[in-house]
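**Q** Provided below are the primary sequence and the corresponding predicted coordinates.
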Amino acid sequence: MSRDTNSMSWGLLVLAGLIWGGMFPVAKVVLHSVDAVTTTAIRYGIGSLMLLAILVAVEGRAALATEGRTRRLFTYGTVGFAGFNILAYIGLAHSRAEHAAVIMALQPMIAVLMNWLRSGQRPAGFTLASVAVAFLGVFLVVTNGHPERAWQDGAAVGDLLLLAAALCWVTYTLGASDFPRWSPLRYTAVSGALGTVSILAIMALSALSGAIHLPALATLAGLGWEFAYLVVLGAVVAVLSWNSGIKAVGPVNGVLFINLVPVVAFLVGVAQGHAFGRAEVLGALLVVGALIANNLYGRRKVPMPAVRREAALCEEV
């Protein structure tokens, strides 16, 4: 790999981390005016079409074929795109953008535990210790060192929904192992399109039942830049940048850039005038430190069966 190509690959990973780190504060703004289900439907109603168009341009029309596995792709797409995004946005509406970013950064650690359940192979002691430290960090962030206050104003409910969303995305990502011959772009685009069908159905049923009220066009127009960020940058540019960077530098190196997500979210919070308690800052540092430490430890463990799947956890957040 040439120096220019290597630099471009690192740059793509940095770009993806920066975009995803800023995505939660942007989504928080949207959720003040538009409900979580409608926000998800708009994001993927447009984003999935863009990804399908890119897939056809890169791999041809034949890549749209499900090869007789439509049901499985539909299930993974529903869990990954409908489940993850609707739960994440509902949780974000009752939590803070910084909490969401830290919880999402926990996904590689969640994958370690899920792979343990799937394979029955116990992770190394150092890895389990890193998982415990990361979860402790999340606990400190979401409680700000005061567990007794966690349930006030529904904050803990929001954070639990964010954790459930992370579980959905880990499940979806691990599902990619069922399609070993497919590129990440193809798996994301095809399953995402099928998952969007579920999103639109959920939105229709929610609107008909009165659970949500569709926003006025003027409201959506006033959030044009925010939706452009969520759709074009978050759902398309960041996805393609992450996939390209991971392919070039490898998952072990690339996964380190997921640490940018909580860092950027906290920096945006500071810029917006948010005050963070010591426990929140310490918790975020513990999560980032645990991720880095386990990554460095993993470089000494070859082979690592779950490395590639864990590294792809944030293909699309």
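**A** Yep, it's here. In this text, all values refer to a predicted model and were calculated from it rather than measured experimentally.
**Q** from now on I want contacts and neighbour counts done on CA atoms only, so please keep to that.
**A** Noted.
**Q** how about the helices in the stretch 101-250 of the chain?
**A** Shown for the stretch 101-250 of the chain, the helices assigned by DSSP state H, counting those that start in this stretch span residues 107-119, 125-143, 155-174, 184-209, 217-222, 224-228, 238-249.
**Q** distance check, E148 against T5.
**A** Per CA to CA, to the nearest Å, E148 is found 51 Å from T5.
**Q** between the two, which is the more surrounded one?
**A** T5 (12 against 8; other CA atoms under 10 Å).
**Q** and the angle for the host helix or strand of that one with helix 238-249?
**A** Using DSSP states H and E, T5 maps to helix 3-30. Inter-element angle recorded for helix 3-30 and helix 238-249: 150 degrees (by axes from the mean of the first three to the mean of the last three CA atoms, to 10 degrees).
**Q** which of the residues in helix 3-30 are buried?
**A** Neighbour-count burial for helix 3-30 flags 8-10, 12-28, 30 (criterion: 16 or more other CA atoms under 10 Å).
**Q** and here is the other one:
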Amino acid sequence: MTKPQTTEKRGISAGILDQPYLLLVLAPLFWGGNVVAAKLVVGEISPFLLLACRCVLATLFILPFAYKHLRNDWAEVKRSWPVLMTFGIIGYALFNILLYIGLTMTTAVNSAIEQASLPMLILGANFLFFRVRANLLQIFGVLLAIFGVILTATHGDPLRLLRMDVNLGDGFVILACLAYTAYTLALRFRPKVHMLTFMAVSFSGAALTSVLMQLVFGGGIAEFATLAHASPTVWLVIAYVATLPSMFSQIAYARGVELVGPNRAAPSHNLIPVFGTLGSVLILGETLEGYHFLAATIIIIGIVLAEWAARRKV
């Protein structure tokens, strides 16, 4: 009787970490929820304060789990800590502050759809900077997806781009996507340390940067005191963004890649705008306009063409 119970307990504790496709759905679900959560507290907490709370709490949360790996990797950490921290500054702090500022001026639906361009921006940047070979069909897919983003940012009227009449919030979200593209490209130069070591040191860089941003651009240290009177929604959002999109999504995606490989895991990123859009409609009550459907269709076609062309090439 004891043996089956032991097996069952082990299955309960290790079951999720052995389910790659569940992990590869949970990761984009939590990442997509980041947009919805941040939009939910616009007007209640400033983007800089939200970022500072997220980065500081995420760092404190991950340090106990990373301690053993930090000790093992300490020699490499001492040698390459500026590089490791820069990953956090660009990939976590800069990306999220641009996204959070953008959400104060545009809808979460727009933001989610614009983030659908990330795989295509990364593919295009790899071609431009690292001469990663791409055929004409891949290039066409990238351009098509980017046009879909332009359609979203101009609210269905691309000619507004010529008149420089683009919503500033959408511009910030697109800048956030470019920051994350730079972060992703730089990952090929990531120092050889354990994933939790990488996360702990890079999160520390993001935490220091976010606090500095709060001091320079936000309301300073005194603004942290306003959290004592914050609504339960604000606290729930802070708890959410500091844990699920920051830590658990990273671990879930890394484990999914470990189980099925990067090529089969990569398409899961396309679920981020899907979950972001669904959450924006169901939780925030935002409305889907005709141009959203058209833009999403164009972006999806671009992604499918580029993925198909890449697989044919392999």
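**A** All right, it came through fine. Source: prediction; values computed, not measured.
**Q** picking up where we left off before, show me what the helix holding T5 of the first structure is packed up against.
**A** In terms of contacts (3 or more CA pairs under 8 Å, 6 or more residues apart in numbering; DSSP states H and E), helix 3-30 of the first structure is packed against helix 84-93, helix 97-105, helix 224-228, helix 238-249, helix 260-271.
**Q** highest mean neighbour count out of the ones you listed?
**A** helix 97-105 (a mean of 27; mean count of other CA atoms under 10 Å).
**Q** so that one aligns onto which residues of the second structure?
**A** Counting by TM-score structural alignment, helix 97-105 of the first structure lines up with residues 108-116 of the second structure.
**Q** check the offset of that stretch from the chain's centre.
**A** The chain centroid and the centroid of stretch 108-116 of the second structure are separated by 12 Å under CA atoms, centre = their mean, to the nearest Å.
**Q** with stretch 228-235 of the first structure instead?
**A** For stretch 228-235 of the first structure, the distance to the chain centre is 13 Å (CA atoms, centre = their mean).
**Q** G171 of the second structure maps to what in the first structure?
**A** Under TM-score structural alignment, G171 of the second structure pairs with L160 in the first structure.
**Q** tell me the contacts of M50 of the first structure?
**A** V236 (CA atoms under 8 Å, 6 or more residues apart in numbering).
**Q** switch the cut-off to 10 Å
**A** Y44, A189, A193, V231, V232, A235, V236 (CA atoms under 10 Å, 6 or more residues apart in numbering).
**Q** return the residues in contact with R299 of the first structure.
**A** V252, N253, V307.
**Q** element containing the second one?
**A** When elements are defined using DSSP H and E, N253 of the first structure is found to belong to helix 251-254.
**Q** okay, that helix sits on what stretch of the second structure?
**A** The counterpart of helix 251-254 of the first structure in the second structure, counting by TM-score structural alignment, spans residues 262-265.
**Q** can you mark which positions in that stretch are buried?
**A** Within stretch 262-265 of the second structure, the residues scored as buried using 16+ other CA under 10 Å are A265.
**Q** for stretch 70-81 of the first structure, same thing?
**A** Neighbour-count burial for stretch 70-81 of the first structure [16+ other CA under 10 Å]: L73, F74, T75, Y76, G77, T78, V79, G80, F81.
**Q** in which helix or strand would I find the third one?
**A** When elements are defined using DSSP H and E, T75 of the first structure is found to belong to helix 70-77.
**Q** mean per-residue distance, that helix versus the second structure.
**A** Compared with the second structure after fitting, helix 70-77 of the first structure deviates on average by 2.5 Å (mean CA distance after the TM-score superposition for the first structure).
**Q** what's the answer for stretch 278-292 of the first structure, then?
**A** Its matched residues in the second structure lie on average 1.9 Å from stretch 278-292 of the first structure after superposition (mean CA distance after the TM-score superposition for the first structure).
**Q** residues in the second structure aligned with that stretch?
**A** Aligned using TM-score structural alignment, stretch 278-292 of the first structure spans residues 290-304 in the second structure.
**Q** for the equivalent of F130 of the second structure over in the first structure, what are its contacts?
**A** Aligning on TM-score structural alignment places F130 of the second structure opposite S119 in the first structure. Applying CA under 10 Å, 6+ apart to S119 of the first structure gives no contacts.
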